[in-house]
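Student: curious how this folds, go ahead:
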Amino acid sequence: MDSEESRVVVPRNFRLLEELERGEKGIGDGTVSYGMDDADDIYMCSWTGTIIGPQNTVHEGRIYQLKLFCDKDYPEKPPAVRFQTRINMTCVNQETGMVEPGLFPMLANWQREYTMEDILLTLKKEMSAPQNRKLHQPPEGSDDQRMEQKDLAQRCAIL
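Tutor: Below is the predicted model of the structure:
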């Protein structure tokens, strides 16, 4: 039997339940975490993430809050990722806080096996990359006051 034929595709909701369970247990050294934004969201669309900035960078000791939106096509397609906390990074749109898929290879080359945990860990690693590790950052406590992107929230409601 061909390995493609024997590959089991886990349904979206089961996959998200697995990710939720893993997120609730904590990840690695505790500098990255994630969970559901609203426990009553039966479609499991809206998630929050936290990254504590890596040592020996301008991000050290800072706490970054993110929103992740998994529409009905997740995990076939990547979630939309948006920094709530203002941050200067080469892959983040400064006006919207969105992580730009074309500038963040993990989203541009998304594979079904990738998880929200992978995204957060890769973003943390990206903070340490030469092009980001010394970029001037907005003052601490400058959480984003931008409006939520309505189209992302509406996609969840349409499911």
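
Student: can we go C-alpha only for contacts and neighbour counts from here?
Tutor: Will do.

Student: nearest spatial neighbour of I51, chain-adjacent residues omitted?
Tutor: Nearest non-adjacent residue to I51, counting by C-alpha to C-alpha, 6 or more residues apart in numbering: V32, 4.6 Å away.

Student: where is the longest helix in the chain?
Tutor: helix 12-25 (DSSP state H).

Student: so what does that helix touch, helix or strand wise?
Tutor: Helices and strands in packing contact with helix 12-25 are listed as strand 32-36, helix 116-127; criterion 3 or more C-alpha pairs under 8 Å, 6 or more residues apart in numbering; DSSP states H and E.

Student: hey, which of the ones you listed is tucked in deepest?
Tutor: Highest mean neighbour count of those: strand 32-36, a mean of 23 (counted as mean count of other C-alpha atoms under 10 Å).

Student: packing partners of that strand?
Tutor: Strand 32-36 packs on helix 12-25, strand 46-52, helix 116-127, going by 3+ C-alpha pairs under 8 Å, 6+ apart.

Student: from the chain's centroid, how far away is the second one?
Tutor: Per C-alpha atoms, centre = their mean, to the nearest Å, the displacement of strand 46-52 from the mean C-alpha position of its chain is 7 Å.

Student: ok so, going back, save the helices and strands packed on strand 32-36 as a markdown table, and put in distance to R155 too.
Tutor: Formatted as a markdown table, the helices and strands packed on strand 32-36 follow (distance: least, C-alpha to C-alpha, whole Å):
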| stretch | distance to R155 |
| --- | --- |
| helix 12-25 | 15 |
| strand 46-52 | 10 |
| helix 116-127 | 18 |
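
Student: before we compare anything, build this one as well:
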Amino acid sequence: MSAVVPRSFRLLEELENGEKGRGAEACSYGLANGDDVTMTNWNGTILGPPHSVHENRIYSVNIKCGENYPDSPPTINFVSKVNLPCVDPRNGKVDLTKLPRLTVWKREFTMETILLEIRRQAI
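Tutor: Just a heads-up that it's a prediction; the model follows:
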């Protein structure tokens, strides 16, 4: 039986990975405000995949990790308009249920997991 990592520890780990560029080169993420002690509001970027209509584009997203993260998924909104099946064109909100690998949320998923899945839809 493994111990459940508290929200703050998990977010600190994700912050460190995001700041040190330990993840995929196709996306990045970090706190929207370094003074946010609750680590709720984050910014993310997704690079458009090569050989797609999104190539050479950089998309910005706002990520909100609620008090139940990582047991519940964060909410993600695109800052600018983007035409993807998982994004509501009215408000830019990402519908995670429209991302095949994320239809059932799992605690081990991270912000990077989500950003990479969104990027896969842009291919």
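
Student: now the TM-score, please.
Tutor: Put the two chains on top of each other and the TM-score (TM-score structural alignment, normalised by the length of structure 2) is 0.94; 122 aligned residues with a C-alpha RMSD of 1.1 Å.

Student: residue in structure 2 matching V32 of structure 1?
Tutor: Counting by TM-score structural alignment, V32 of structure 1 corresponds to C27 in structure 2.

Student: contacts only, for its match.
Tutor: G44, T45, I46, L47, E112, L115, L116 (C-alpha atoms under 8 Å, 6 or more residues apart in numbering).

Student: and the last one, what's its match in structure 1?
Tutor: What it means is L116 of structure 2. So, by TM-score structural alignment, L116 of structure 2 is matched to L121.

Student: coming back round to it: mean per-residue distance, the longest helix of structure 1 versus structure 2.
Tutor: Mean deviation of helix 12-25 of structure 1 relative to structure 2 after superposition (mean C-alpha distance after the TM-score superposition for structure 1): 0.3 Å.

Student: before we move on, back to that, how near is the closest residue in space to the match of L116 of structure 2 that isn't next to it in sequence to R15 of structure 1?
Tutor: In space, and not counting its chain neighbours, L121 of structure 1 is closest to V32: 6.9 Å by C-alpha to C-alpha, 6+ apart. Per C-alpha to C-alpha, to the nearest Å, V32 of structure 1 is found 20 Å from R15 of structure 1.

Student: R155 of structure 1 now?
Tutor: 19 Å.

Student: which ones are touching the residue nearest to the spatial centre of structure 2?
Tutor: Geometric centre of structure 2, nearest residue: M111, 3.7 Å, by C-alpha atoms, centre = their mean. Listed by C-alpha under 8 Å, 6+ apart, the contact set of M111 of structure 2 reads E14, Y29, P74.

Student: I'd say the second one and N41 touch.
Tutor: No. Judged on C-alpha atoms under 8 Å, Y29 of structure 2 makes no contact with N41 at a distance of 10.6 Å.

Student: what is the neighbour count of whatever residue of structure 1 lines up with N41 of structure 2?
Tutor: Aligned counterpart of N41 of structure 2 in structure 1: S46 (TM-score structural alignment). By other C-alpha atoms under 10 Å, the residues close to S46 of structure 1 number 21.

Student: go ahead and confirm S46 of structure 1 touches M36.
Tutor: Yes. S46 of structure 1 lies in contact with M36 (C-alpha under 8 Å); the separation is 6.2 Å.

Student: helix/strand/coil for E25 of structure 2?
Tutor: Three-state call for E25 of structure 2 (DSSP: H, G, I helix; E, B strand; the rest coil): coil.

Student: any idea how far P74 of structure 2 is from it?
Tutor: Relative to P74 of structure 2, and taking C-alpha to C-alpha, E25 of structure 2 is found at 21 Å.

Student: quick one, which of these two is more surrounded?
Tutor: P74 (23 against 10).

Student: my guess is the more buried one meets N62, correct?
Tutor: No. Counting by C-alpha under 8 Å, P74 of structure 2 does not reach N62; the two are 9.9 Å apart.

Student: no more questions from me, cheers.
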